[in-house]
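Q: sequence and predicted structure are below.
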Amino acid sequence: MATVNLTTETFDATTEAEGIVLVDFWAAWCGPCRRFGPVFEKISELHPDVVFAKLDTEAEQEIAARLSITSIPTLMIFRDGTLLFADAGALPGKALEDLIAQARGLDMAEVRRQVAAESPAS
């Protein structure tokens, strides 16, 4: 699957959907982003069941600010609407593959239980 471009209008619906969603936060002026882009694209073709999305932080500054993106590229991984991973820096293909495998292997019922346990009581 090719990558999809996210906007303010599509970000929440995409990241809250069932399944695994990887989001690459980038900007055209960012050298590491330009190096990571082809790696992200190549890996996306190997995982048609995973959504690979890109968000241009210059065009979508509201989302970047909401998520406290201060360094790019930043990669976030969501599964079933839960944020599992967020880290800045370009990754090699092997590391990206490893993260996808880890996201696939999680017991999401256990993850949701842990998230609920860590959330402050309302």
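A: Done, it's in. Numbers count the residues shown, from 1 in each chain.

Q: for the rest of this, base every contact and every neighbour count on C-alpha atoms.
A: OK.

Q: the chain: strands as residue ranges?
A: 4-5, 20-26, 51-56, 74-79, 82-88 (DSSP state E).

Q: closest to residue 116 out of these?
A: strand 82-88 (11.4 Å; Cα to Cα).

Q: please name every helix or strand in contact with the closest one.
A: Contact analysis of strand 82-88 by 3 or more Cα pairs under 8 Å, 6 or more residues apart in numbering; DSSP states H and E lists strand 74-79 as its packing neighbours.

Q: other SSEs contacting the strand it packs on?
A: strand 20-26, strand 82-88.

Q: which helix is the longest one in this protein?
A: When the chain is parsed with DSSP state H, its longest helix is helix 31-46.

Q: structure B:
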Amino acid sequence: MVTPTPSASTGGSLPSGITCEYKVVSDWGSSFQGQIVLKNNSTKTYNGWTLQFNYNSKITSLWGAQLSGQSGTKVTVKNPSWDATLAPGSSVTIYFIATLGSDKNTPVNYSFS
């Protein structure tokens, strides 16, 4: 199996200073563990944030945040209940298990609020 190298945000509408980096952590053939690092490089504090993106694989479990929903390829993730604030200079690492969809390509069309 080929494991993609970490890739930066692709498409979408992330606010200035917000970045997302994705990589496959483990690959078991028909399923895999992915990781998205959401980083706030801005001077703004985000309270009660939501991250959305399009992804071709089905996420079956997620930790480090809350999986709010997945409809088709659109995934919605919200801040974890224990840490609603994304302060300047901080980051959140979101891990997930997914079943192989059409591929393990990078999530695209990120949006953040």
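A: Sure, I can see it. Since this is a predicted model, take the numbers as computed values, not measurements.

Q: after superposition, what is the TM-score?
A: Superposed pair, TM-score by TM-score structural alignment, normalised by the length of the second structure: 0.27. Supporting alignment: 62 aligned residues with a Cα RMSD of 5.2 Å.

Q: tell me which residues in the longest helix of the first structure are buried?
A: 32-33, 36-37, 39-41, 43-44 (16 or more other Cα atoms under 10 Å).

Q: rewinding a little: for the helices and strands packed on strand 74-79 of the first structure, give me CSV that also has distance to residue 100 of the first structure and mean neighbour count.
A: Converted to CSV, those look like this (distance: least, Cα to Cα, whole Å; neighbours: other Cα atoms under 10 Å):
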stretch, distance to residue 100 of the first structure, mean neighbour count
strand 20-26, 8, 25
strand 82-88, 10, 15
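
Q: and of those strands, who's closest to residue 99 of the first structure?
A: Across these, closest to residue 99 of the first structure is strand 82-88 (Cα to Cα), at 8.6 Å.

Q: what angle do the closest one and strand 20-26 make?
A: 30 degrees (axes from the mean of the first three to the mean of the last three Cα atoms, to 10 degrees).

Q: compute the inter-axis angle for strand 82-88 of the first structure and strand 74-79.
A: Using the same axes, to 10 degrees: strand 82-88 of the first structure against strand 74-79 is 170 degrees.

Q: number of residues surrounding the residue nearest to residue 54 of the second structure when sequence neighbours are not counted?
A: Distances taken as Cα to Cα, 6 or more residues apart in numbering place residue 74 nearest to residue 54 of the second structure, at 4.5 Å, with adjacent residues excluded. Neighbourhood size, residue 74 of the second structure [other Cα atoms under 10 Å]: 17.

Q: touching, residue 74 of the second structure and residue 58? I think so.
A: No - taking contacts as Cα atoms under 8 Å, residue 74 of the second structure lies outside contact range of residue 58: 9.9 Å.

Q: burial count for residue 60 of the second structure?
A: Using other Cα under 10 Å, residue 60 of the second structure has 12 other residues around it.

Q: and what of residue 5 of the first structure?
A: 14.

Q: grab the nearest non-local neighbour of it.
A: Residue 5 of the first structure sits nearest to residue 54 (Cα to Cα, 6+ apart), 4.9 Å away.
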